[in-house]
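# no FASTA, just this:
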């Protein structure tokens, strides 16, 4: 997995978290989706993306070559 995919996973988790917060603040439910479930899934995706990003940082051979990998 390259760095671009890891950053995309982080961005998706961030957007899901924002959407879950919006649902929670407005007390809306869209079918089975409510604020609590979307926030939980979004935060889990962010955690997975963060772990993958930290792994990529640790295993990068050269720090200046990290974003090009």
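Perfect, I can see it now. In this text, all values refer to a predicted model and were calculated from it rather than measured experimentally.
# From here on, just use CA atoms for contacts and neighbour counts.
Fine.
# check contacts around residue 39.
Taking Cα atoms under 8 Å, 6 or more residues apart in numbering as the criterion, residue 39 is in contact with 16-21.
# Which ones among those residues lie within helices?
In helices, judged by DSSP state H, the following of the contacts of residue 39 are found: 16-21.
# Okay, one more to line up with it:
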């Protein structure tokens, strides 16, 4: 009843900080704007598969390390 359920949960900010990268640095490697990285970290934007793979490659992790679906409610 009016509960907000995110479509995608992400660990991007944590992984980016572990890699010692700023949003600007990561955005350059991934070929997108810093605003896009910020929007993904804040759950406002769901990245494409290609962008998710580029970010994961840059951070040396899997896409599943970065993003996951919320648990399905039964």
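Noted; the coordinates are in hand. Please read all numbers here as calculations on a predicted model, not as lab measurements.
# TM-score for the pair, please.
After superposition, the two chains reach a TM-score (TM-score structural alignment, normalised by the length of the first structure) of 0.29; 38 aligned residues with a Cα RMSD of 3.6 Å.
# show me where the second structure has strands.
With DSSP state E as the criterion, the second structure has strands at 9-10, 67-68.
# what packs against the last one?
Under the contact definition 3 or more Cα pairs under 8 Å, 6 or more residues apart in numbering; DSSP states H and E, strand 67-68 of the second structure sits against strand 9-10.
# can you give me the helices for the second structure?
12-18, 23-30, 34-41, 49-59, 63-66.
# for the first structure, same thing?
3-26, 35-59.
# that older thread, could the contacts of residue 39 of the first structure be laid out in CSV, adding neighbour count and distance to residue 50 of the first structure?
Converted to CSV, these look like this (neighbours: other Cα atoms under 10 Å; distance: Cα to Cα, whole Å):
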residue, neighbour count, distance to residue 50 of the first structure
16, 20, 15
17, 24, 14
18, 17, 17
19, 17, 19
20, 24, 19
21, 17, 20
